[in-house]
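[1] Quick one, structure for this:
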Amino acid sequence: MPALKKLRESGYKILAVITAPDKPVGREKTITPPPVKITAQELGLKILQPPKLRGNSQFWDELKSLGDIGLGVVAAYGKIIPEEILELPKFGLLNIHPSLLPKYRGASPIQAVLSNGETETGVTIMKLDKEMDHGPILAQKKVEIKPNEKYPELSERLSEIGSDMLIDILPDYFAGKIKPAEQNHSSATLTKIIKKEDGKADWSLGANWLYNTYRAFYPWPGLWTEWEGKILKIIECSPDDAVITAKADTGALAIDGGKLGFICGKGFLIVKSLQRAGEKILSDSQFIQGYGKLIKKIP
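    Model prediction:
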C-alpha cells in the first residue's frame, strides 16, 4: 500500500490496481476486500480482481483495454505472473521483495528471518521473470532487525523502505541508467507458505528459539500449544534462558518465581498473556487465578 500511495504522490499515472478477490474473514465469514483494494478505492483507481491469472481470457482483455502499459509494480501479490503478462509492459514488472535476495525467496521471507533469529534483513527491487523471485536485481538495502520486533512492525518498516527505494530508482531505470544484476542463484534459499501448524510450539527447543517463532508468527498463526484439551495461544511472552529445569518437565506450564511460563528444552518461556480457544485473552495473573491448581510449581 505504501508503494501505491507514493507512486500516486510522485505523479505517476496508475492505469489499474490488480489484487486478489474479496474473501470471507473471521468466524462470521464476512466478505472482506484486500487492504490494497480499500486504498485504491480511496484514490479513485480502477481495480481488477481476477480469481486466476493463467488462462483467464477476460482478465487478459481487461489488461489490453488499458492501452500502453509502461511498467508493472508487484508487492506481496503471492502468485506467479504468467510470461505473457510479464512481457506486456514496456519496462517489465518490478517486484518489491522484503529480503536480501537470493536469500529467502518465496512466500514468507519476513517470517523466515524472524524465526531463524536473524539480526539483519533487507529489501530488494528486482525485475520479474518467469521463475519465483529469480529475476535480476536493480537495488538492495540492508535493514537491521530490532531485538523484539515482531512480524507486523518489521513488515510495515520494510514496506515503507521498499516504496521509497522504488520511487528513488524509477527515473534512472526509465532512463536506462540502471543495469539489472543477475542473482547468485547457487546461494538462493526458499521460504514456504505459512500454515496454522507452523505455530505449534516444540517445547524441546530453547526459549530464545521459541520466542523467535512467536515474533515470526504473530498475530497469525501465533505460537500455540495444546493444554488441558484445548488449544492455548500465547499472546505475549519473553524468553529466560537462565532458568534451569528438569528435562522431564519439558512442555509443562509452570510458575517459577511468581512468573508463568512454559518449560523449554533450554530455559523458560515467560508468558504474560494467553488465550484458550473460544475464550477471552487473560493476563498471567488472571490465568493463574483461574487455573492455578493445574499449573506446575517450580521449587
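[2] Could you use CA atoms for every contact and neighbour count after this?
    OK.
[3] tell me which element residue 24 falls in.
    Following DSSP states H and E, one finds residue 24 within strand 23-25.
[4] Counting by contacts, list what that strand packs against.
    strand 30-32 (3 or more C-alpha pairs under 8 Å, 6 or more residues apart in numbering; DSSP states H and E).
[5] compare with the first, here's sequence two:
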Amino acid sequence: MDKLKILFMGTPEFGATILYALATAPHLEVTGVVTQPDRPAGRKNQLSPPPVKVAAQELGLPLMQVERLRNPAVQAQLLEFSAGAEIFVVAAFGLILSVAVLNMPRLGCINVHGSLLPEYRGASPVAQAILDGKTETGVTIMLMEKGLDTGPMLSKVAIPIEPEDTQPSLMDKLAKSGATLLLDTLPRWVAGQIIPEKQDDTYASITGIIKKEYGLIDWNKTVASIVCMIRAYYPWPGTYTFWQGQNLKIIGATAFQEKVAESATPGTVLLARVEGKECVLIATGKGWLAPRELQLPGKKAIPALEFVKGQRAIIGARLGDGQEA
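    Okay, here's the model as predicted:
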C-alpha cells in the first residue's frame, strides 16, 4: 500500500509534536514542512528558529519558511515545493491560508485545532479555555475552508483541564492527544470511512491574538478569575500589576476563598499566617490570592515570601495602576 504523502504546516511546539508523530508513522510520508521565519527572542533579541523548523531539521525534511501566503510569487513557490503532496496538514501554523493554497492538494487541507469546535475558534483557544475556568477542552480534526476554523469536523477528543494546568502544560496534552487522533483519522478519512460533520455556528465563539496588555491584573475581580488569568497567560504575556510605579510580575498563585484575614481594599498586600505557615496574600474583589513568585524589572523571579521580606514596604501597600493608595 502506498504511503499517504503529506505537506505539514506549523510553527510552535504544538506543531512540532504533531510533525514528529506524522514523520514517524509507517503509513505516512511527510514530503516537506512549511513554517514561519526565525524571530527575535530572549533579552538579547537573537534570532530563534520556531520549534517546527528545529523538528524538520532533526528529521531531515525539506523546509520552507514564509512570512505570509498572500503573495502570488510565494504561492507559486509553495505549489512547486508541495508537488507530490496529496494533503496538507496544518497545526498552529499562525498564518491564514488563502483559497488558492487550500485548493492546492488533491485531498484538501486538514487542521488540528486545540478546542472542541465550534467553541473557541481562532488564535488562542487553549489560553481562553483556561481563562474561562473550563474543566474540559479538546482537539478537533477538521477540513479547512475559507472561514476561520469553520470547516466540517472529522473527529474530536475531549481532554480534562486540571486545576494546575497552565497554557504550556495543557498545550502539551492537547498536542499529544491531537497527534494520536490525527494518525487514527487520516487513513479513515482517505478511505472514505468518515462523514464530515458540519459545525453548528450558533454555538461558535472566537478567540483573538493575545496582547501584552491583557496580562494587567484587575484586583477588583474574584480570586478565582485572577488565578485562571495567571495560568492562562503563563509564560506569555505573563500577569503583572504595579507597585511604586514599577511593573511587578506575578508568576503562579493559589486562591483562598475562606476568610484568612480581615477584609481589605482589593490589591492590598498582607503578610499572614495560614495553617501555621507564613505567607503573602493579596486582597481581591472576592477572596485572597497567594502569589508563588514575584519579579521586578531586571530582577530574577523569587518566592513571594522571600520577595516581601526583602521589600518590607510592600506590606500594607495597594497594588494597582502605578499609584499607591
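[6] re earlier: where does the strand holding residue 24 of the first structure end up in the second structure?
    The alignment of strand 23-25 of the first structure onto the second structure (TM-score structural alignment) covers residues 39-41.
[7] how near is the alignment partner in the second structure of residue 281 of the first structure to residue 247 of the second structure?
    Mapped onto the second structure by TM-score structural alignment, residue 281 of the first structure lines up with residue 301. Using C-alpha to C-alpha, to the nearest Å, residue 301 of the second structure is found at 13 Å from residue 247 of the second structure.
[8] what does residue 42 of the second structure give?
    Look at residue 42 of the second structure and residue 247 of the second structure: by C-alpha to C-alpha, they are 18 Å apart.
[9] Return the mean post-superposition distance for the longest strand along the second structure against the first structure.
    When the second structure is parsed with DSSP state E, its longest strand is strand 246-256. Comparison of strand 246-256 of the second structure with the first structure after fitting gives an average deviation of 0.9 Å (mean C-alpha distance after the TM-score superposition for the first structure).
[10] give me the stretch of the first structure that that strand matches.
    Taking TM-score structural alignment, strand 246-256 of the second structure hits residues 230-240 over in the first structure.
[11] Residues contacting the matching stretch, please?
    Residues outside stretch 230-240 of the first structure that contact it (C-alpha atoms under 8 Å, 6 or more residues apart in numbering): 207-208, 211, 222-226, 267-277, 281.
[12] buried residues in it?
    Neighbour-count burial for stretch 230-240 of the first structure flags 232-240 (criterion: 16 or more other C-alpha atoms under 10 Å).
[13] Do a quick rundown of the helices in the stretch 1-150 of the second structure.
    For the stretch 1-150 of the second structure, applying DSSP state H, counting those that start in this stretch gives helices covering 13-23, 51-59, 72-81, 99-102, 125-131.
[14] of those helices, which approaches residue 265 of the second structure most closely?
    helix 125-131 (23.8 Å; C-alpha to C-alpha).
[15] which strands and helices sit next to the closest one?
    Secondary structure elements in contact with helix 125-131 of the second structure, counted by 3+ C-alpha pairs under 8 Å, 6+ apart, are helix 167-190, helix 223-232.
[16] what would those helices look like in TSV with distance to residue 61 of the second structure?
    Shown next, in TSV, are these (distance: least, C-alpha to C-alpha, whole Å):
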stretch	distance to residue 61 of the second structure
helix 167-190	18
helix 223-232	33
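[17] what's the most buried one of these?
    Mean neighbour count (mean count of other C-alpha atoms under 10 Å) peaks for helix 223-232 among these, with a mean of 24.
[18] hang on, the earlier thing: what comes up buried for the very next helix or strand once past the longest strand of the second structure?
    On the C-terminal side of strand 246-256 of the second structure, the nearest following helix or strand under DSSP H and E is strand 269-274. By 16+ other C-alpha under 10 Å, the buried positions in strand 269-274 of the second structure come out as 269-271.
[19] For residue 282 of the second structure, state which of those is nearest.
    Taking C-alpha to C-alpha as the measure, residue 282 of the second structure lies nearest residue 269 of these, at 4.6 Å.
[20] OK, contacts around the closest one?
    Contact analysis of residue 269 of the second structure by C-alpha under 8 Å, 6+ apart lists 280-283, 314-319.
[21] 10 Å - rerun?
    Neighbouring residues of residue 269 of the second structure by C-alpha atoms under 10 Å, 6 or more residues apart in numbering: 280-284, 288-290, 308, 313-319.
[22] measure stretch 205-222 of the first structure end to end?
    Stretch 205-222 of the first structure: ends 17 Å apart by C-alpha to C-alpha.
[23] meant to ask about stretch 205-221 of the second structure, not that
    23 Å.
[24] what do we get in the first structure for residue 147 of the second structure?
    Using TM-score structural alignment, the partner of residue 147 of the second structure in the first structure is residue 131.
[25] Let me know whether its match touches residue 86 as I believe.
    No. Applying C-alpha atoms under 10 Å as the test, residue 131 of the first structure and residue 86 come out as separate, 11.1 Å apart.
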